[in-house]
Structure formats: structure tokens, C-alpha cells
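# Provide a 3D model corresponding to the input given below.
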Amino acid sequence: MPIAVDMGVDPLGKTVPLNLEELLATRLLVQGNSGSGKSHLLRRLLEKSAGQVQQVIVDPEGEFTTLSDAYGHVVVEGAAHSETEIGKLAMRIREHRLSVVLSLEGLEADGQMRCAAGFLNTLFDAPREHWYPALVIVDEAQMFAPTAGGEVPEDVRRASLGAMTNLMCRGRKRGLAGIIATQRLAKLAKNVAAEASNFLMGRTFLDIDMARAADLLGMERRQAEAIRDLERGQFLGLGPAISRRPIKVKIGSVETGPKDATPALTPLPTATGEEAASLLFDDLADAPEPPKPEKPAPKPLPSETMMEQLAAAVTTRRAADEPPVPAPDAEAVEPIVAEALAAMVEEEDGKPRSTAIAYQDFSVRCRMKGLRTPPLDLPAFGRRLAAARAGIPEDPQPDWGEVLAAAEGLPDDMLAPFLLIAKAAREGAPSPSEEAIAAIYGTASLSRARRLIDYIEERELIVKRTDMGGKTSITLPALGWTTAAA
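This next block holds a predicted model:
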């Protein structure tokens, strides 16, 4: 018998159910302008399905943290953990089927995108034995899958968009049912929105958003005006988990609410003109100065850290006589590392990920090969990954120690291009082309590749020479290596 979630009533007062099993296979998109009732809809869905399926909520504003008291969700404060810790928590969430709220409150936009990307990617990359069904709810999805880059770094935008694409396009086979909510369909990447088969469209007023919503609902453009006329809390629903034809639903009530309620209208003070002026201007010099704006401090952790709480929950589920997994021999570790790095570089296909996100992928690959803990810490992994991208598969420390020492002052993302140049110089090969340097740096812009070379040259790590024939060679003066002219 299918599990039905009561979402509310239609115009005739009949209950509108949402088929939970069908939802797990087909995903859901919720759209509506601010104030249309999207958060209320998501809260209704979460409350009514709590206890029937694992729930993982990516919450940029911390609105859903109140679910923890009523329904036992574990709140993970993104601002209080490093990227590595967020990845470890995501692995345990998948393994032990814990319902959680990832609160990103207190992080800047790029920090929220970076945290969500690492979290979602680790959920997606979980070992096959942990592919349990779970609802993954992402509120304000246009932040994490934008149509344009905005003001965030390009590598952060790509990582976040890739994580959202994986969730919506390939997550179903891994048990992940994406539920995304957005204020503006026009700002949400089309390849992410197009993967949803169920839709709940709320009130919206912009023509471009109404047109996209009407297309998704299979309505003619002239019928799109109905979307503008919806009341707060009313949505047009369509999809295999809701209805085969568009249906209007009034979302039912909820038991919990956001921690910060919307301010309500209150009567204004009845001061006269002179009294009001007195309140403003009397003793102005002695009034306290306004507080200086500052970045909100991370919320303090409880006396027992989140990692310790999850570890305690894990301990009770493990059998006392579980046989230990023998660690591989030291000689067997290096081939595992080299194989994992080679596979990762091949899959990047000229689009490098950030080191922190790639490290989560590396940790999972090592675990699947029998290494309980990664054999490299994050800095060492960054050096090995840069070397692998430059075509140096082995551990660079023995043979390339002088090169690594010379590059100490370079930013981490410039190590791979520098090693690519050093490798060519050591072998007497032609200088790498600007296209090759741009690709390994993660950009398609040749001007950025030129600025990168100029930056390294300003630090006296390389010297670029161009002969009368227009051919360029690059020398590493500290090592006495020079590339062939090209």
C-alpha cells in the first residue's frame, strides 16, 4: 500500500495526498515568490513524512532548526565546522540514516555554496551499501544552482552547481530524492529544474517566471495568469506523486514554525510633533553610538561536539564482536593513492575541483579500497593532487622536493601550473601552451593564464624569454632547468 502524505485540500475540500514512494523516484520542484508559503509547504511535507523516511535539509536561513525539538532532527551548524568535518558528518548521516538540518546561517554566500557543495557531494558519493532512501530538501535552491556566476568565485559556483546537478540528475539511483524550492525559476539553472517530475507552483508575478511555471505545468501561456491569482499558501500541483492533471491545493497547517516569526503590525506611538522631535534631538551628543557592523560570530557548540554525539549513536549500533579490518601493508598504500588520484584527474576532464571537495572524494575512494582513514592529510593531498594534474603520478617529494620547496610561497591553486612548467623544463620539453596552463588552472581564459605566468615570474620562480623568432622558453633559475623554445 503506497504511503500518502496529506498536503492539504483542493477547492472542493477534498484531501490532496502526495505519494511518498513515487516522490522518492521522481523528485519535486517548489516555486513561489517571497511570502507565497514555500517554507510552510516544505514544513508540512517534512512534518507529515517524519518517521517514515530519512530527511536531510539544506537550510540557508536556519528556519527548519525547530524541527529538532518536535521530531528529533539533528542540527548541524555549518559555520561551526570545517569542510573536512562537514564531509565526515555527511558520511555518517548516510551510513546511520539520521535526519538532519544543515543550517548555513552565519555564512556568507560563497561559504554557504562551498559548504553545501561538499555536503551534497559526500552524500552522493557514499558507498553503495549506504544507498538508503532519503529526502534531500534544498531551500532557496537558486543560491546553490544559479544560472549566472554572480559575485562568488567561479570554482565555488561550479562546485555548487555540480553538486545540485548530481542530486537532481543522478541521485535517484543512490536513494536521494531531491526536493528543491526557489523564489525565481528564471534564476535557477535549467538542467537542475528540468529533472523534477513533480511541481508545486505558488504565487508569482514576473512574466518570465509565470511563463516557465506554465510550461512545466503543461498550461498554455494565456492560462499563466492563474498563477498570479493564487493566494498565500495555495499551489498548483502536477506530477506522478501528486496528480496527473494540474490541481489547486491549499496547504494544511503545521505544528512547528520558524524560530523568528514574521513581525506583525502594532499600533504606532501617539506622540505629538514636539514630543517626537524631543525624542529625536534632545541630548543627542550623550546618546550611545550605533554598533559597528560585524560578521556574526559562529554559534557556540554544545558541551559535547556534534561529532561526539554522532559517534555515540554509532557505537550503540555496532556489534562488540565485529572483526577489525586489517590495514593494508605500507607498500600497498602508494598504489591505492596513485590509482585514486589518476582516476580523479581523469574524471575532472580539465575542470579541477577545489582541494577540499576533491579530498572528500579521495577519502571515499581510499575507504572503498580498505583504508579506514586517508593516508594523506589535506595539505599533503593538495600537493599530490597538483602533481597528478601536472602529469607526475608518483609521490613528488623524493624527486621533486626542490621544486616543491621553491613553490612554498605560491597559492595552492597555482602549484599544478608551476609543476607543469617545471616538468617540461626538467625534461627539456617545449614550454606548455597557454591553453594547457589555463586548463590545469581551471579556466578557459587565456588572459588569466598569462596573468598567472606573470605572477609566478614576479616572484622570481621562473624567467620567460622570447627569441627573435617569437619562440618562448621558460627557465627555473633556482634549479637551472629550461624548457625548449616553443
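
# contacts, neighbours, all on C-alpha from now
Fine.

# and Leu376, what helix or strand is that in?
Using DSSP states H and E, Leu376 falls within no helix or strand.

# Count residues in the vicinity of it, would you?
Look at Leu376: counted by other C-alpha atoms under 10 Å, it has 14 neighbours.

# Another sequence for comparison is provided below:
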Amino acid sequence: MTSIVLGQGRDGSDTCIDLPELLATRLLVQGNSGSGKSHLLRRLLEQTATLVQQVMIDPEGDFVTLADHYGHLVIDVEDQSEASLRAAGERVRAHRASVVLNLEQVEAEMQLRAAGAFLNGMFEAPRAHWYPVLVVVDEAQLFAPVAGGDTSDEARRLSLGAMTNLMCRGRKRGLAGVIATQRLAKLAKNVAAEASNFLMGRTFLDIDMARAADLLGMERRAAESFRDLARGQFMALGPALSRRPKLVTIGPVTTASHATGPVLVPLEPVSAEDLRDIILEPVHEFTPRARRESRPPPPDLLAQLDAYGAEREAEEPAPAAVVVEADPDQLWSLVAEVVAGEGSDYKPLATLYQDFQLRARIQGLSRNVLELGPFHRMLATIRAGLDRERSESEDWKQAQAIAATLPEDVQGVFLLLARTALDGETCPGDEALARAYGTHSLGRARRQLNYLEEREVIVLQETPLGRRVAIVGLGWQTA
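Predicted structure coming up:
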């Protein structure tokens, strides 16, 4: 058994926590402000720093000092996008890096989005990287609130979903959640209920004491004892701690937070008149410089080409209007050039369509020679690996008709599956599915298979030799 000393019991004996059991059963820490939660978390992180990979979600920047002693990587989220944080979450698991996600410099909305993106990236890591990780979330009521607040519903859903995945489904993926909160009443119940180990600190509100007593299996009248706990004292219960409620005083720590508690400093005697001159000193207001006249932005390249063509027609009027008919083979070739462009798999559809329009205008065709819908279907067909002749077959038209009933973002995935099933090839791998979906996240691409099966357009079968997919209504299936 690998255990660490968390502190001392009432009789002075060491109180240990079983680390493998903790990784399997998760931990909930509760206590009002000043009860010693951060001290407890720091003790836990210091004692396990050399034993297991750690990830700290730090809303106040209290734990960045771990980097100086234990080599944790500190990620400041103020200059990071959600996509980069999601990718960072996957890479952290691949390289088994201990990380402190510092959310101190961003507002509440971005804190929820950043934490949700990072945790989702860790959750979606490939199975080969499911090493055990201790994921510590301080002030968990911010990221898994029981009710709405000042943040948007979208950010709250993203963060709450990530926290739910961490506590409810994270065990099989090696994610061991340790969440700390000031108010149990403000923490979502489905998140708190998944913890099997509890450390309950000083609490004064009746509703929080009642919930803490229920979690520890104590009688309601015994809940009053939570008010008498000193700073750094917690009632411990759980398979990794103790089979019966036990008082533990948390041991000392090596590192310290940058933040310091309030310290009483004697006031220096200053006369009221001197203070008046200092506090009400006039502020010099500077006259802002006049703004320069804003110039209109230059027209885009397509507009310049249209304007150039109109000028030429005005200068040299043609005897008769010449209409260039669009050749289907020429359109196919133009879309194929767009598909072959560097990084086209991950570019938005609007960007690819604009690229196609530019190529069409250069060859003398109208920029609207192919509408966006037909362009998207042709694009997905070429990405699926079909040539022009086979794309006109009746079989493929049936597949396109099924794809038309699906959302645009998953049509490419379905058509790729349909083409491989039509040719009897093996099911595409995660990377091929991710390219067809336009994402770098393999986990997000894999989820589209389950979505397509829920829509009843494919039948998914997991076999010892890999995945097999059958197309509903067409009778095709992959090898």
C-alpha cells in the first residue's frame, strides 16, 4: 500500500491517506474561508508530487509556487485560446506533465471556459495515455455551480460538463478528482455525490453543516461540532482515509502561497488637513489628441476582380455578351484544387468556398457558378476518395441523399464511412475521421460515430480486430 501522512489524529498518531485508493474513489474537501482548505490541498500535492502526475486548476494563483520546488509547469490562460487549452490538456496526458492551470488574471467567464476546455482535452486523450492523474480543483463551486450566476449559460454548461466528466466518468480514464469548496450548498449535487472520501472543515451555515453531516453519516445534532473545528482541522471519512469519522490536524507544508493573510499594522498619526491635501489632490486631465480620419478598408480581392471586369466592359464594350458555361469537369477540378490546398482539412467551410470563388473568377467563371450547398457536397465527396465518374453513380446519389438529412459538420464523416463501406475497405481510423470532421481532437471525432448511430444512419460494431460500420438502408459495410 502506498500511503502518505496527511496529518495527526486526536491522539497524536499519524493519519495517512491511501494513494491508490484515493485515485480510485476521489475526494471532496469542504470548509468556510479560513478553515485551511488551501493548506490541506498544498499538503496533499507536496506529499504526492513524486508519486503521481498532478494537475491543479487554480482560480486564484495560490499554487504557482509548486513550480519552484517540484517542477510543475505553470500555464497562464490569459493569452491562450480554448482550442489551444484543449490541445494542451491532451498533450499533458501524453507527456505526463504536472501542471498548474493559473486562472488568476482572467474574469469569471474565461475561467469557466478555460477550465472546461482544458479538462475536456484531458478527458478526450487517447486510451494509450490514460495514466493516473490527480486532478485538484480549488473553489469547485465556481466551475460546477448548482445554479446560474453572472456568467453565460454556454460557459457554465462547458465547465459543468467537464467537471461532471471528471467526477463521474474520469476513473476509467485515470482521472482522480479532488475538489474543494467553501459551500456544499453551491456545488452541483451530481458532482459532489461521486466522491467517496470526505474532509470536512470549519463550517457555520446550517445548510452546509447538515449536508456535511449527511455525507459523513453523522447525526444532525452532531453537525454542530463543525463550528468548533480550528483552522487546519478536518473530519475525515472514506475508504482512503478512515472507515469511521476521524478528526485530523493537517501537517506542515514546505511551499507557501504568494498571497498573505491580513496582518494588523499600527496606524501612523497623520493630521486630517494633511490627509485632505493628499487624498483630494487635483487630478490633471489631459486633452486627448484629435483622431485621424479613418479610411475605409480596401475591398477584398474578389471585389477588385469584379470591379476590374466592369471597368474593362465599360471601356471596351463587347459586341455581344459572352457567357462562359461551367464545365462539370472544370468545377470538379477547381474543388479538387481547394481540397489539395495546405491545411484545407481544418479550414472553415466559408474560407474554402471563398477560395473556390477566387479560382473560378480567375478562370473567367462567375463567382456564383456553384452554390454553397452543392460545393459542400462535392467537397465532401472528393475528400471521401471518389472520382468524378463514380460520384455520378446511382449508389453514391443514394448516399448523398442520406447525408443531406444530417447536419453539415458530420456529412463529411458519413460520406467517408459510406465510401469505405461501398468499396469494402477497413473502417477509417481516428485520424482520418478527425480530418473529415475538421478537428484535431481524436476524441471529438470518435464521438461522431456514436452520433451517427443514434441518428440510425450507421450500425457500429466493435470487434477484437477493430471497428466495423454498416450503412443503414444501403447494405454496405466496411471490412
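
# What sits closest to Asp228 of the second structure if chain neighbours are left out?
Arg202 (7.0 Å; C-alpha to C-alpha, 6 or more residues apart in numbering).

# Give me the distance between the host helix or strand of Ala387 of the first structure and the centre of its chain.
Per DSSP H and E: Ala387 of the first structure is located in helix 378-389. Distance of helix 378-389 of the first structure from its chain centroid, counting by C-alpha atoms, centre = their mean, to the nearest Å, is 22 Å.

# do the same with stretch 127-141 of the second structure
13 Å.

# Ok, stretch 67-82 of the first structure next?
Distance, centroid of stretch 67-82 of the first structure to centroid of chain: 17 Å (C-alpha atoms, centre = their mean).

# which residues in the second structure does the host helix or strand of Glu308 of the first structure align to?
Assigned by DSSP H and E, Glu308 of the first structure falls within helix 306-317. Across the second structure, nothing matches helix 306-317 of the first structure (TM-score structural alignment).

# which residues touch that helix?
76, 89, 92, 96 (C-alpha atoms under 8 Å, 6 or more residues apart in numbering).

# number of nearby residues for the second one?
By other C-alpha under 10 Å, 21 other residues sit near Leu89 of the first structure.

# what's the distance between it and Ala186 of the first structure?
33 Å (C-alpha to C-alpha, to the nearest Å).

# now do the third one
Arg92 of the first structure sits 35 Å away from Ala186 of the first structure, taking C-alpha to C-alpha as the criterion.

# go on, Glu22 of the first structure?
27 Å.

# Equivalent analysis for Gln309 of the first structure, please.
Counting by C-alpha to C-alpha - Gln309 of the first structure and Ala186 of the first structure are separated by 41 Å.

# can you check Asp155 of the first structure too?
The value you get for Asp155 of the first structure to Ala186 of the first structure, if C-alpha to C-alpha is used, is 22 Å.

# For the contacts of helix 306-317 of the first structure, give me CSV that also has distance to Gly252 of the first structure.
Output for the contacts of helix 306-317 of the first structure, formatted as CSV (distance: C-alpha to C-alpha, whole Å):
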residue, distance to Gly252 of the first structure
Val76, 28
Leu89, 33
Arg92, 33
His96, 31
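
# Tabulate those (TSV), appending distance to Arg426 of the first structure and secondary structure.
What follows is the contacts of helix 306-317 of the first structure, written out as TSV (distance: C-alpha to C-alpha, whole Å; DSSP: H, G, I helix; E, B strand; the rest coil):
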residue	distance to Arg426 of the first structure	secondary structure
Val76	48	strand
Leu89	43	helix
Arg92	45	helix
His96	50	helix
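
# Now the buried members of those.
Using 16 or more other C-alpha atoms under 10 Å as the burial test, those include 76, 89, 92 as buried.

# which of those lies closest to Leu18 of the first structure?
Closest approach between these and Leu18 of the first structure, by C-alpha to C-alpha: Val76, at 28.1 Å.

# Pull out the buried residues from stretch 353-360 of the second structure.
For stretch 353-360 of the second structure, by 16+ other C-alpha under 10 Å, it's 353, 355-360.

# So which residues of the stretch 51-200 of the first structure form strands?
54-59, 74-77, 100-103, 134-138, 176-182, 198-201 (DSSP state E, counting those that start in this stretch).

# and those strands as a markdown table, adding distance to Leu216 of the first structure?
Output for the strands of the stretch 51-200 of the first structure, formatted as a markdown table (distance: least, C-alpha to C-alpha, whole Å):
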| stretch | distance to Leu216 of the first structure |
| --- | --- |
| strand 54-59 | 24 |
| strand 74-77 | 34 |
| strand 100-103 | 29 |
| strand 134-138 | 19 |
| strand 176-182 | 14 |
| strand 198-201 | 8 |
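
# Which parts of the stretch 351-486 of the first structure are strands?
463-466, 472-476, 481-482.

# Let me have those in JSON lines, adding mean neighbour count and distance to Glu427 of the first structure as columns.
Below are these laid out as JSON lines (neighbours: other C-alpha atoms under 10 Å; distance: least, C-alpha to C-alpha, whole Å):
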{"stretch": "strand 463-466", "mean neighbour count": "14", "distance to Glu427 of the first structure": "17"}
{"stretch": "strand 472-476", "mean neighbour count": "21", "distance to Glu427 of the first structure": "12"}
{"stretch": "strand 481-482", "mean neighbour count": "22", "distance to Glu427 of the first structure": "9"}
